[in-house]
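> Whatever this is, show me its structure:
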Amino acid sequence: MSTPHTSMTAVPLTPDLLRGALDLEHTAHGVLPHRLPARARAQCADGQLAIVESQPSGVRLVFRTRATAVELDALATKRVYPGAPPRPDGVYDLLVDGRPAGQATVAGGNTLTIDLATGAAEHRPGPVGTVRFDGLAAGEKDVEIWLPHNETTELVELRADAPVEPMPDRGRKVWLHHGSSISHGSDAASPSTTWPALAASLGGVELINLGLGGSALLDPFTARAIRDTPADLISLKIGINVVNADLMRLRAFGPAVHGFLDTVREGHPTAPLLVVSPILCPIHEDTPGPCAPDLSALGEGRLRFVATGDPAEVARGKLTLGVIREELARIVRERAAEDPNLYYLDGRELYGEADSAELPLPDELHPDAATHRRIGERFAGLAFAGTGAFTDRPA
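Predicted coordinates for the structure are as follows:
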């Protein structure tokens, strides 16, 4: 960190400087971006959901300025899992005129200690930290500060050494994506290199990322949030969390998918809507959930997940990824007869058998940074190019 310039001026943290958040909560410290609206949050007391929706994946400060130095005071909440490898500090990505221009982390912050075996959690308050980007080129430019995708971040104060104004509308389409921790960005290197962020950059669209780690569970309040959010393009990546939470059986899954799609269509009756089935995940291809941490690996300081269900129970309606892909393909095929803007993508086209052999999932569940890049590039090629669901089509 450099010594702050005496000419730095505070910039009000107004909603027009933030993109990717559905709600802004005013706290004792400043502003806390949320990726689900207050009404949705009030309808679910699940602690996991509360953590992940407040982690600002895809949320970024966006503005136009001549400043050569920018500072952001932030209060992070860092997670600690006893017995597991320490988590790195969340990364802030700086983009100038759309190009990577720097990275930083924030020291201090609150800590949330979570026991993986019991789920018990302890919160301890900590200090506000500062991230500083300086040495920026003189002249007017578009600046984006992508907030850490995996670290709850309260924005305390933004400062710059020149006036800041909201970035003008660039006429880009808005892509809203919903999915699991993989879409959220688990184990990606940084917030602008999660697979949805990479795909959005390649597709030339504005991203709203509703990837909710462990919480892509066909919740009606999430469907209503998507319904009520302005968007031009929508994708729903469905399946892995339903299996690894062992949430429902086949009898409930099909109607839940229909209900979710019905709700989304109430607000977006003709928008291109792409349903994406799970990427390959060998532990759950033919074995139902629930998924659980491997305690023997945890005892060795490694984080690894195992599927604990019985494949014999599939005959009685338990869900596997194979079952879910068949059901999603059937539902989309049947609905598409009356909904010409509904599409299906088999997630194994994003990450399949050959990819698994080359880039195995390190913890058996989440892709690493290189795999995020591959999935993002694949999705951009399949959805935003050629005859993909998100390409412009004749009226």
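> C-alpha only now, for contacts and for neighbours.
Will do.
> quick one: Asp16 and Val59, what's the gap?
The gap separating Asp16 from Val59 is 12 Å, by Cα to Cα, to the nearest Å.
> Could you also give me the structure for this second sequence? I'd like to compare it with the first:
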Amino acid sequence: MHTLSPIPADLIHGAVEIEHTDAGLLPQRLPARALAQCPDVQLALAAAQPSGVRVAFRTAATSVELLVLPTKRRYGKMAPRPDGIYDLLVDGRLIRQASAPGGKLLDIDMLSGATSVRPGEPQLLRFSELPAGDKTVEIWLPHDETTELVSMRADAPLAPIAATGQRRWLHHGSSISQGSNAVHPTGIWPAVAASLAGVDLLNLGFGGNALLDPFTARTIRDLPADLISLKLGINLVNTDLMRVRAFGPAVHGFLDTIREGRHRTTPLLVISPTWCPIHETTAGPTMFDGKAMEQGRLLFRAMGNDAERRQGKLTLGVIREQLQKIVAQRAGADPNIYYLDGRALYGADDNARLPLPDGLHPDAATHRLIGERFQAHAFVDSFFAATTPNNSRCQV
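Okay, the predicted model is just below:
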């Protein structure tokens, strides 16, 4: 057996930084300097969950073992969350799935936000009877379960993947972009779209934290990418973070920062929110439904009221109108910026047949639908269709 301990960094794709822990390596999707500017537990948790992160290599191995230390989450009286799923792909095709049932346990009080961690032991994942011959193997880590990588073994050598010439697509968004309510990591809508389009995904979707933070804009600015998309709006309503007066300048500032340096002409797509009935005309904040929680169900409620729009509060309708105006204004001087109405990906008619299970996040079938539609809109019909690599890439 060939053992890698620690796993070489050049086999880890989709992470912005790799943190060294007592157990091994922790892929992070925001740099430490960014996290240091915002001591928010939810942001740190989302950034450490490896949505879009995969261990990828060339090998002739037919047996691969991955030793990991996962961190499970438990929310008060809610039923335990299902174990995260690891997807193994061979030459781009999903052929194996596995879960690590043990590990650490993070207890979260959903009302107070208090947390505590119970230690746990590493868990071994075995993927056997893989196809013979030289091949590309990717192990996609769970999109919503913090995973420390301890070591890896195989019955043949593992080598880094040579440059493929694929375009790198950097996407930033909310929990829907991170993959909330999707079942497995290659089933989240950005992974679906990336697979269909044949692009290299770097997913900066952060649950609850697509909030126009300057450190996120600087992170995007400094990362290599051939294509950039930003799905903005829902978290600003969820948190009731700002009013219309602050929203416009904040969006402009976010876009100005990204356009500094290497991304002055990189195709940039701004996506407004998908359909969400509770916030179409009703402002935030968004709160958990206490009665539903007592019954062991997760459900979200809008706590604002329709009249608050006159006070400048944000709703999804207001955000769509503002984003469309901002992009149109900037397009006069920036021919590489585009706008996509999120309702083209998931609209009112879709909600009637594929309702949001918790009132906020799509289910697995809807993730697939959104990914397919995004690929058609962005990579086939327009926006990114004719773009060629900008030769600024390096491994991330």
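> Superpose the two chains and report the TM-score.
Remark: TM-score between the superposed chains equals 0.97 [TM-score structural alignment, normalised by the length of the first structure]; 388 aligned residues with a Cα RMSD of 1.2 Å.
> So for Asp16 and Val59 of the first structure, which residue has more residues nearby?
Using other Cα atoms under 10 Å as the criterion, Asp16 of the first structure and Val59 rank with Val59 on top: 26 against 12.
> Now check the second structure for the residue matching the more buried one.
Aligned counterpart of Val59 of the first structure in the second structure: Val53 (TM-score structural alignment).
> how about the nearest residue to its match, chain neighbours excluded?
Nearest non-adjacent residue to Val53 of the second structure, counting by Cα to Cα, 6 or more residues apart in numbering: Gly14, 4.4 Å away.
> give me every residue that touches the one you found.
Neighbouring residues of Gly14 of the second structure by Cα atoms under 8 Å, 6 or more residues apart in numbering: 29, 52-54, 201-203, 396.
> Map those onto the first structure and name those still in contact.
Retained contacts for those in the first structure, judged by both residues aligned by TM-score structural alignment, their matches' Cα atoms under 8 Å, are 29, 52-54, 201-203.
> Serialize those to CSV and add fields for secondary structure and distance to His2 of the second structure.
Converted to CSV, these look like this (DSSP: H, G, I helix; E, B strand; the rest coil; distance: Cα to Cα, whole Å):
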residue, secondary structure, distance to His2 of the second structure
Arg29, coil, 29
Gly52, coil, 26
Val53, coil, 23
Arg54, strand, 19
Leu201, strand, 28
Leu202, strand, 29
Asn203, strand, 30
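> so which of these would you say is closest to Ala159 of the second structure?
Each of those was checked against Ala159 of the second structure using Cα to Cα; the closest is Arg54, at 14.5 Å.
> separation between the residue nearest to that closest one when sequence neighbours are not counted and His13 of the second structure?
Of all residues not flanking Arg54 of the second structure in the chain, Trp140 sits nearest, at 4.1 Å (Cα to Cα, 6+ apart). Per Cα to Cα, Trp140 of the second structure is found 9 Å from His13 of the second structure.
> the more surrounded of these two?
Between Trp140 of the second structure and His13, counted using other Cα under 10 Å, Trp140 has the larger neighbour count: 25 against 21.
> returning to what we had before: check the alignment and tell me where the residue nearest to Arg54 of the second structure lands in the first structure.
Aligned by TM-score structural alignment, Trp140 of the second structure pairs with Trp146 of the first structure.
> cool, and Leu149 of the second structure?
Leu149 of the second structure maps onto Leu155 in the first structure, by TM-score structural alignment.
> In contact with its match, which residues?
Contacts of Leu155 of the first structure by Cα under 8 Å, 6+ apart are 13, 29-32, 72-75.
> That one belongs to a helix, doesn't it?
No - counting by DSSP: H, G, I helix; E, B strand; the rest coil, Leu155 of the first structure is located in no helix; its state is strand.
> Can you select the buried ones among the contacts of Leu155 of the first structure for me in PyMOL?
Here is the PyMOL command that selects the buried residues among the contacts of Leu155 of the first structure (16 or more other Cα atoms under 10 Å):
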select buried, resi 13+30+31+32+72+73+74+75
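> so where is the longest strand along the first structure in the second structure?
When the first structure is parsed with DSSP state E, its longest strand is strand 69-80. Under TM-score structural alignment, the match for strand 69-80 of the first structure in the second structure covers residues 63-74.
> how about the strands in the stretch 251-396 of the second structure?
Per DSSP state E, counting those that start in this stretch, the stretch 251-396 of the second structure carries strands over the ranges 268-271, 286-288, 300-302, 337-340.
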